[in-house]
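Student: got a predicted model here, sequence first, then my questions.
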Amino acid sequence: MIIFIVPKNSGLKRCREIVAAEYPQTKQVVVRGEDIPSIVTRLLKEGKKVIGITGEDLFKEFLLNFKNSKLSILKKFIWEDDSAMFGKPCLCLLGPKEKKMEELPKNLKVCINKKYTKLAKRYLSLLEARGYTFEKFYLSGVTEESFNKGLADLVIEIVYSGKSAEEAGLRVYEKIFESDIVIIGTREKEESKALENFSLNDLLKKINEKISSSDEDSYTKKLVADPEILKRKLIEEAAEVITSKNKEELIWECSDLIYFLFVIMAKNGVTVEDIEKENERRDKK
């Protein structure tokens, strides 16, 4: 029997609902959402058949800490909630609502939710390149309260409804990472072997198949239906490519960027051959 690791966090209740509805025959183990990638990794090493479900933000943080991890996203569920400020949880930079970022001093104290140390570090490096310096400290909770008590000038925290941020006198300065729900694990050996020769043409073909499918939960279909989300993801991934610290991280981020680029290509009927022909034409000049 497959073991399904599910989160006990109240904010990830949707994960438990998905497992109950779609995977009722699995044995479920309930742990903290931020621990799920590590637990799945350990149980896989013990030879167990195991998968996990958690927030995409928590999985991304794990991958930034363990770049050689063999875990991958097996399936993604778009998080849609009209009561959420952005329709889903979003890691954000929060600042005093009566000011703009450019009105603040260049040397700032920032309180960071300790679940997101790597995501925050990567984002703040972009601001540091613009001349800002940060005194960082990390809390497990009450990050917004640190602003109220004068301990922090800025806060990096998950925003859902936005109510607690508003009550603390904060507003969203910038979105850092929008989170959906992901099922994580490792692919079967047969599938991994088939992926060894996976080409860019194969990727584009798979994206076209997703667009043409009847699966309304398809992440690719959602992107095609909402150009603004697709545009934001392209900008976000391009920034992550630029700020990559090493070869492994660069490979990971380039793969993300190519996926979103190929979604735009597929949407507009552009093929890999079209790109190759254009580059061949330029080479002859």
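Tutor: Perfect, thanks for sending it.

Student: for the rest of this, base every contact and every neighbour count on C-alpha atoms.
Tutor: Fine.

Student: OK, contacts around the residue nearest to Ser218 when sequence neighbours are not counted?
Tutor: Leaving aside its chain neighbours, Ser218 sits nearest to Lys210 (6.8 Å; criterion: CA to CA, 6 or more residues apart in numbering). Listed by CA atoms under 8 Å, 6 or more residues apart in numbering, the contact partners of Lys210 are 218, 220-221.

Student: quick one: the helix or strand containing Lys210 to chain centroid distance?
Tutor: Element membership for Lys210, per DSSP states H and E: helix 200-212. A distance of 21 Å separates the centroid of the chain from that of helix 200-212, by CA atoms, centre = their mean, to the nearest Å.

Student: put this beside the first:
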Amino acid sequence: MDEIKIALGKGRLEKFTLQALQEMGIEFPELKKGSRKLIFNDTEDKIRIVLVKASDVPTYVENGAADIGFVGKDTLLEQGADVFEVLDLGFGKCKFAVAGLPDQATKPNQKLTVATKYPKVAKNFYNNKGVSVETIYLNGSVELAPLIGLSDVIVDIVETGRTLKENGLVVLEDISEISARLIVNKASFKTKTERIHSFINQLDDLLKKHSIQN
């Protein structure tokens, strides 16, 4: 029987996921700090973890290279992958927001320039509002853009708001709440129904248990 393949992005979500799997009784003895391996099997050869770049998780799951993936909602919204989103893991809570200078004013019928790492999210948000925008893709320090006149506003992830505040920016509009999610390949959901449902139910029970304790 084929194992369930899980795509997992490196970083904070990796640590959260491995801890959850351990509490579910799923151990990966070869997955040690500092290891350069990217594929790990559990002790019973029923679960295989594939460590990938966080932004690649939806691609692996959508194309069937992995059955299940742990990924941030921000990545899902930006990529629009054709997968089943089955669980809100309640981890890494933050939000997408529009931010800019406190006195930022938008003029009717004026095209807005938006700097962001998430152009699809920005365009969808403003299209739904009927606002014409030009997006400028920046991979880092988007807070600089409105300060030096590169853009009118930015669309970014906001967790505490500290970075915005220290750079003289404020949240102008909230777009959506985001957190880590569990996603499943659509074909795998049919071909490995029993095993995947069992995994989902175990994880859901664990999340509920922690929610009660907190």
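Tutor: Looks like it came in fine. Quick caveat, the model's predicted, so the values are computed rather than measured.

Student: next, the buried residues of the one helix or strand Arg282 of structure 1 maps to.
Tutor: Following DSSP H and E, one finds Arg282 of structure 1 within helix 272-283. Across helix 272-283 of structure 1, burial judged by 16 or more other CA atoms under 10 Å covers Val272.

Student: and the helices in structure 2?
Tutor: In structure 2, the helices defined using DSSP state H lie at 12-23, 57-62, 73-79, 119-129, 144-147, 162-166, 186-191, 193-213.

Student: corresponding residues in structure 2 for the helix holding Arg282 of structure 1?
Tutor: Aligned using TM-score structural alignment, helix 272-283 of structure 1 spans no residues in structure 2.

Student: can you list the residues that contact that helix?
Tutor: Counting by CA under 8 Å, 6+ apart, 200-201, 204 sit against helix 272-283 of structure 1.

Student: how about a cut-off of 6 Å?
Tutor: The contact list for helix 272-283 of structure 1 (CA atoms under 6 Å, 6 or more residues apart in numbering) is empty.

Student: what of stretch 167-177 of structure 1?
Tutor: 90-97.

Student: need these in JSON lines with neighbour count and distance to Gly11 of structure 1, can you?
Tutor: Formatted as JSON lines, these follow (neighbours: other CA atoms under 10 Å; distance: CA to CA, whole Å):
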{"residue": "Cys90", "neighbour count": "23", "distance to Gly11 of structure 1": "12"}
{"residue": "Leu91", "neighbour count": "23", "distance to Gly11 of structure 1": "13"}
{"residue": "Cys92", "neighbour count": "21", "distance to Gly11 of structure 1": "16"}
{"residue": "Leu93", "neighbour count": "26", "distance to Gly11 of structure 1": "19"}
{"residue": "Leu94", "neighbour count": "27", "distance to Gly11 of structure 1": "19"}
{"residue": "Gly95", "neighbour count": "26", "distance to Gly11 of structure 1": "23"}
{"residue": "Pro96", "neighbour count": "21", "distance to Gly11 of structure 1": "25"}
{"residue": "Lys97", "neighbour count": "15", "distance to Gly11 of structure 1": "25"}
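
Student: sitting in strands, which of the residues you listed do you find?
Tutor: Using DSSP state E, the subset of the contacts of stretch 167-177 of structure 1 located in strands is 90-96.

Student: nearest to Tyr137 of structure 2, out of the helices of structure 2?
Tutor: helix 119-129 (6.6 Å; CA to CA).

Student: that's all I had, so thanks and see you.
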